[in-house]
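Student: have a look at this prediction, sequence included:
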Amino acid sequence: MKTKTLLIVAFIFAISIPIACVEPINLKISTNVSILSIDGTIDDSDREQYISIKKSLPSSGNVTYAPEKLAKVSIKENGNKVYDCVEKAPGLYYLPIGFKTIVGNTYVLNITLSDGKTYKSEEEKMRSTPEISLLSVKFEPEGITRGNTKLPAHAIYLDSKDSPETGDYYLWSWKLFEKQNYCKTCEGSYYVTYPAPQGKCIETAALREAETIYDYACDGNCWDIFKSQDINIMSDVYSNGNEIKNRLIGKIPYFQTNGFLIEVTQQNVSPSAFRYLKILASQSQTNGTLADAPPAALIGNITNINDKYESVGGYFRVGNAKTKRLWVNRTDAIGFTPLGFYGGRLVNPEPAGDDPNRPPRAICVKSETRTPVMPEGWRF
């Protein structure tokens, strides 16, 4: 009954809901049961695609999740072709390299957990998405509000053209590339390069008591990757067939004087995915962001095929991804103070001593949030 009440209340929110968050907000709900949460978006982009499976842990405070390991996960296309997923990290099940969805095809997610429980998503159809016609940027000296402070930022806007057909539902997201000069930070400790490749921080009593923080320069080029943590969706009910002009996609903090590269993705999602995201958006105004795991009460399109009464959180989405990149040189922000990457703290490299091997440089380890490979469209 509580879940049904939540759904009814959430549906009265506005059709178009952009919610911009600079940093995640802790989700505070209480639960005395463990609920499975399954999330994943598959599309026709070149990215490596995966399904996330985790389970909430009973808690009286912030919700925490544990990865669900050793599951069998697959995607069925058009009711016949099957793509098996491989668990490359705890609870993360990756599709084969090069997998891409196709407009007009249908997809179903199938999961069998290690305890034998079996889950299946509703059928999702790949919908065609229009191209992004233009990205533009505007510097705002007081673009972001953090507490009582106004921070400088660059606002990113999008132009597109809605298709003549009714019933389109758009989701926008962005990915930010920032050049990073320091690849390791050690608190109350110093950095050593073993074990490779990440190395490790070794704590000492003197550094810990002095609350010393050392930062270590990158051994080569490195870029940090930031992803949008906002839910930016829109129905075409009031814009059917018309231009979508100056849609605010996000606000990028003025981290540094160097330029940045922004990649914007536009997707046309299903009506049920739109309804799910709208509920999540309304909850995230006070509870979190798209990057957070949704509250246990937010049920998606996946069910236990042997127990229809089991609550399963998360959502399986299929999208036709249209992306566009924009280089921003930040020269319009000259005269303003950058925020930096350390919450206002200045970089503090370990001072050189008698040991010629110190301080060492840190490897830029490729991950979801960092890459040593220069992004396409980057300018020095």
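Tutor: On my side now, so go ahead. Model, not experiment: these values are computed from the prediction.
Student: use CA for all of it now, contacts and neighbours both
Tutor: Noted.
Student: so what's the nearest residue to Ser163 once chain neighbours are set aside up against?
Tutor: Beyond its immediate neighbours in the sequence, the residue positioned closest to Ser163 (CA to CA, 6 or more residues apart in numbering) is Gly241, lying 4.9 Å away. Each residue near Gly241 by CA atoms under 8 Å, 6 or more residues apart in numbering is listed here: Lys161, Asp162, Ser163, Pro164, Glu165, Thr166.
Student: write a ChimeraX command that selects only the buried members of the residues you listed.
Tutor: A single ChimeraX command suffices to select whichever of the contacts of Gly241 are buried according to 16 or more other CA atoms under 10 Å:
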select :161,162,163
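Student: for the contacts of Gly241, which one is nearest Thr337?
Tutor: Of all these, Lys161 has the smallest distance to Thr337: 37.1 Å, by CA to CA.
Student: next up, a second structure to put side by side with the first:
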Amino acid sequence: MIRKWNYIYCLSLLAMIGTACRKPYNPQVISNDNHYLVVEGVVNSGNDSTVISLSRTVKLSEDVRTQAVTNYTVAVEGEQGGNYVLQSQGNGKYEIGPMHLDATKKYRLHITTPEGKEYASDYVEVKQTPPIDSIGFMPKNNALQLYVNTHNAANNTRYYRWDYEETWKFHARYQSDYIVDAITKEVRGRHPDEDVYICFASDKSSTIVLGSSEKLSQDVIFQGPITTIPRNAEKLELRYTILLKQYALTKEAYQFWENLKKNTEQLGSIFDAQPTQLKGNIHNINDPAEPIIGYVSVSSTQSKRVFIDNTQLPQDWIAKYPYDCEQPDSALFFNPKTGIREVEAYIINGGSIPVSAIAPTGFIIGFTYSSESCTVCTIRGRVQKPSFWKEK
């Protein structure tokens, strides 16, 4: 027994010593206070507006990814003259309407901070983006694969980038016909403008989508992958639309975006590409060594929208509701078995949402109810139909 306790004592002492010697490791990169300028956007040479987003990087130890910057002066400058000043829209966004730039000239982006620092991109040529031929989709590996077809008969585009905006129509798990009146604190029927069953939600692309026909004899992109949607996603529940925007790139811009994609989306295993230094075309005029993140291209934009209805998908594809929703429970005005005023306890004061009336003899004696997440679509979307929305 003495040996046993001696053994346990020794183990405990070693554990204490090991713990005492352990020191937190905080590499310098985590605490470095480097607020590098980040420039995002495309200078649109055609009929669309130009939107440039400016932000600053933050320390890795901070919760936010970037910090938007305001009160900067942002302008598009022509190599042979011409100055177009963008207006601040707040939250680091700067915008100007269609500029109709001369496709035979070169342009750059010029940025001035309130402190007088000046940043400028290289003067770059204007790229003319060919139209999008079509957007298609097909079931693939239990998901819906969306793809793009485009081409340039002159064979002088070769490098492409796309981004997109998605919008989808969906409904709550259960339709709530009743609501607790905010003034009377009683359950009443919903007015038409209080309906929360059908909603619309939107999202923007968060990945880098590129395509190249450099190694082909013809400048053709056939079924270039855009995005995939899982077969049971809420996006496919009723009706879905995607607005795809296409940009022509120079070879240098394509290489920048390709490296950025590798660094941000294709890391994580020993078989993935190793991180590489990102070299954009934006510089501090007075301090070329200062790192700047971003690449400014000048091009026209082509866009196309398609709608996908759930009737166009395989019949066995059923959207999975994002919350676990049991069948609505029942609440009576007064339950004689328990002596509880259930409507008052569970719905009016309990925060549950009334779904339908319980009226076995024509008189309402209570309501079924469920949670807000299962009955109110506005927690994930909005009831207002987008102006561009079309039904089948």
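Tutor: All right, it came through fine. Since this is a predicted model, take the numbers as computed values, not measurements.
Student: ok, back up a step: identify, from the contacts of Gly241 of the first structure, the entry nearest to Phe336 of the first structure.
Tutor: Nearest to Phe336 of the first structure among the contacts of Gly241 of the first structure, counting by CA to CA, is Lys161 at 35.5 Å.
Student: what separation is there between the counterpart of that closest one in the second structure and Ala103 of the second structure?
Tutor: In the second structure, the position corresponding to Lys161 of the first structure is occupied by His151, as judged by TM-score structural alignment. Here His151 of the second structure is placed at a distance of 20 Å from Ala103 of the second structure (CA to CA, to the nearest Å).
Student: how about Thr368 of the second structure?
Tutor: Summarising the geometry, the distance separating Thr368 of the second structure from Ala103 of the second structure, computed by CA to CA, is 65 Å.
Student: who has more neighbours, those two?
Tutor: A side-by-side neighbour count of Thr368 of the second structure and Ala103, using other CA atoms under 10 Å, places Thr368 first with 21 against 16.
Student: the more buried one contacts Ser330, doesn't it?
Tutor: Yes. A contact is recorded between Thr368 of the second structure and Ser330 when judged using CA atoms under 8 Å, the distance being 4.3 Å.
Student: if we can go back for a sec, from the contacts of Gly241 of the first structure, which land in helices?
Tutor: Secondary structure of the contacts of Gly241 of the first structure is defined by DSSP state H; no position falls in helices.
Student: closest one of the contacts of Gly241 of the first structure to Cys218 of the first structure?
Tutor: Distances from the contacts of Gly241 of the first structure to Cys218 of the first structure were compared by CA to CA; the smallest belongs to Lys161, at 42.4 Å.
Student: and the closest residue to the closest one other than its chain neighbours, what is it in contact with?
Tutor: The shortest distance from Lys161 of the first structure to any non-neighbouring residue, by CA to CA, 6+ apart, is to Glu243 (4.5 Å). Taking CA under 8 Å, 6+ apart, we find Glu243 of the first structure in contact with Asp159, Ser160, Lys161, Asp162.
Student: can you rerun that using 10 Å?
Tutor: The neighbourhood of Glu243 of the first structure, defined by CA atoms under 10 Å, 6 or more residues apart in numbering, consists of Ser133, Asp159, Ser160, Lys161, Asp162, Ser163.
Student: in a markdown table: those, plus distance to Tyr50 of the first structure.
Tutor: As requested, those are arranged in a markdown table below (distance: CA to CA, whole Å):
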| residue | distance to Tyr50 of the first structure |
| --- | --- |
| Ser133 | 29 |
| Asp159 | 29 |
| Ser160 | 28 |
| Lys161 | 30 |
| Asp162 | 29 |
| Ser163 | 29 |
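Student: do a quick rundown of the helices in the first structure.
Tutor: Counting by DSSP H, one finds helices in the first structure at the ranges 2-10, 205-209, 271-287.
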